[in-house]
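Visitor: only geometry, no sequence info:
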């Protein structure tokens, strides 16, 4: 199948690209940065998803992964551009599945206000996409990850005290790896046939953890 992934230069996007290549698929990656990933089945395109999007046909799986945490373009990048990418590439006869990388912030409202709002919008738009993709027999779902070991979180990972504080907030005392998210992405888009319109919270029990006081 032909897989389009946004934000493939590092982190979850890169892990997803490697996973789909490993499983024998053709992968096209969009990013504003260059990529060190090299494979006959991988095409890397320098694309700012907020601007002009190239014409591509025959996309089977779309993974909306590109996003930022802070800055004046958070809403435009995380939500508006994600909508634009989906509207351009998802609604065609070849489509099999669309996956959105949301965030646990979409449901708990934590972190930066614009970031949380943008990811909440992504989850709602994912459901809208599921409604409209049904006629193609295609699925639309999202992953709302909590802490993940990626370069985006290097400022936490490089601070042992802060890192431990974050781990202590989870039930399982751990964060997810980018490869773990990639494995789940593959299941949702290639194995799954019946789950659609759903947001999966992958946070090692962080939101469930609470101190109950009588």
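Guide: Perfect, I can see it now. None of the values given here were measured: they were computed from a predicted structure.
Visitor: for the rest of this, base every contact and every neighbour count on C-alpha atoms.
Guide: Fine.
Visitor: is it true that residue 3 lies in a helix?
Guide: No: Residue 3 is assigned strand when assessed by DSSP: H, G, I helix; E, B strand; the rest coil, not a helix.
Visitor: end to end, how far does stretch 195-206 reach?
Guide: 24 Å (C-alpha to C-alpha, to the nearest Å).
Visitor: contacts for it?
Guide: When contacts are defined by C-alpha atoms under 8 Å, 6 or more residues apart in numbering, stretch 195-206 is touched by residues 103-104, 123, 126-131, 139-147, 169-176, 188.
Visitor: just the buried members of the residues you listed?
Guide: For these, a neighbour count by 16 or more other C-alpha atoms under 10 Å gives the buried set as 103-104, 123, 126-127, 129-130, 139-147, 169-170, 174-176, 188.
Visitor: comparison target below:
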């Protein structure tokens, strides 16, 4: 197994893409720390699926929008599992509003979770690795909107653009420590959180028309890219974004999604 004796921490792992990543890493031998806002039925379901796949792990409740909680999450995860080798910054939210209507609290929430949380989780992880002089992997779940404009989601796009530049900067700075840093950028992924889109043909059909592969992605598609970047096969890859979008980035005309707020983890 590729991740035998490795420990991964996956934020936002209670559902959707985060759950898919946690289960895939567990299937390949990793012990996985399932980090989510609450230790609830969703996060426990992820843990159960990991056990069914033959993996081990634990659940940690943490609000990644708070720096003290992020630092405590990494410290507690390392204490429970003995170490952490792979950090997957997956937790994220988005909020729909025209630019003139964005409130400070909405902006702060999106940037705190999507960008600040990933920044300080990476910092805590790097400090943890430094205690033993080990290398490691940082993988951020970004979005095609690190590159593609997203009208009515300015704060979300800003957070993902920030993640893109943070990844590149850390890749250069941390390379001498044996730490690689990369992004996985999903496009339109079939998760329960996207139910309003999936259930509305008027929104879904134009989107599918813009995806060259003519289907939505799945959490499994994203998890496969994460598993690759976390593995020894990607030892010489750092500072890169892998787009998991069916070609959507290169053939896209924006149609505004009429929903309020949805998590992207």
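Guide: Structure received. Just so it is clear, the model here is predicted, and its values are computed rather than measured.
Visitor: give me the TM-score for these two chains.
Guide: For these two chains in superposition, a TM-score of 0.92 is obtained (TM-score structural alignment, normalised by the length of structure 1); 211 aligned residues with a C-alpha RMSD of 1.7 Å.
Visitor: in helices, which of the buried ones among the contacts of stretch 195-206 of structure 1 fall?
Guide: Members of those lying in helices (criterion: DSSP state H): 123, 126, 127, 129, 130.
Visitor: report the central residue of structure 2.
Guide: Geometric centre of structure 2, nearest residue: residue 90, 1.9 Å, by C-alpha atoms, centre = their mean.
Visitor: show me where the stretch 1-150 of structure 2 has strands.
Guide: Using DSSP state E, counting those that start in this stretch, the strands of the stretch 1-150 of structure 2 run over 7-11, 31-36, 56-61, 86-89, 93-95, 136-141.
Visitor: select, out of those strands, the one closest to residue 77 of structure 2.
Guide: Across these, residue 77 of structure 2 has its closest neighbour in strand 31-36 (6.5 Å, C-alpha to C-alpha).
Visitor: who are the packing partners of the closest one?
Guide: Counting contacts by 3 or more C-alpha pairs under 8 Å, 6 or more residues apart in numbering; DSSP states H and E, strand 31-36 of structure 2 packs against strand 7-11, helix 16-27, helix 41-52, strand 56-61, helix 67-81.
Visitor: need the counterpart of residue 139 of structure 1 in structure 2.
Guide: Using TM-score structural alignment as the criterion, the counterpart of residue 139 of structure 1 in structure 2 is residue 180.
Visitor: show me what stretch 136-147 of structure 1 is in contact with.
Guide: By C-alpha under 8 Å, 6+ apart, the list of residues contacting stretch 136-147 of structure 1 from outside reads 92-93, 95-106, 123, 126-127, 129-130, 133, 175-176, 188-189, 193-204, 206.
Visitor: how far does that stretch sit from the chain's center?
Guide: 8 Å (C-alpha atoms, centre = their mean, to the nearest Å).
Visitor: re earlier: which one of the strands of the stretch 1-150 of structure 2 lies nearest to residue 119 of structure 2?
Guide: Using C-alpha to C-alpha, the nearest of the strands of the stretch 1-150 of structure 2 to residue 119 of structure 2 is strand 86-89, at 9.0 Å.
Visitor: mind listing what the equivalent of residue 126 of structure 2 over in structure 1 touches?
Guide: In structure 1, the residue matched to residue 126 of structure 2 (TM-score structural alignment) is residue 90. Residue 90 of structure 1 is in contact with 59, 61, 62, 98, counting by C-alpha under 8 Å, 6+ apart.
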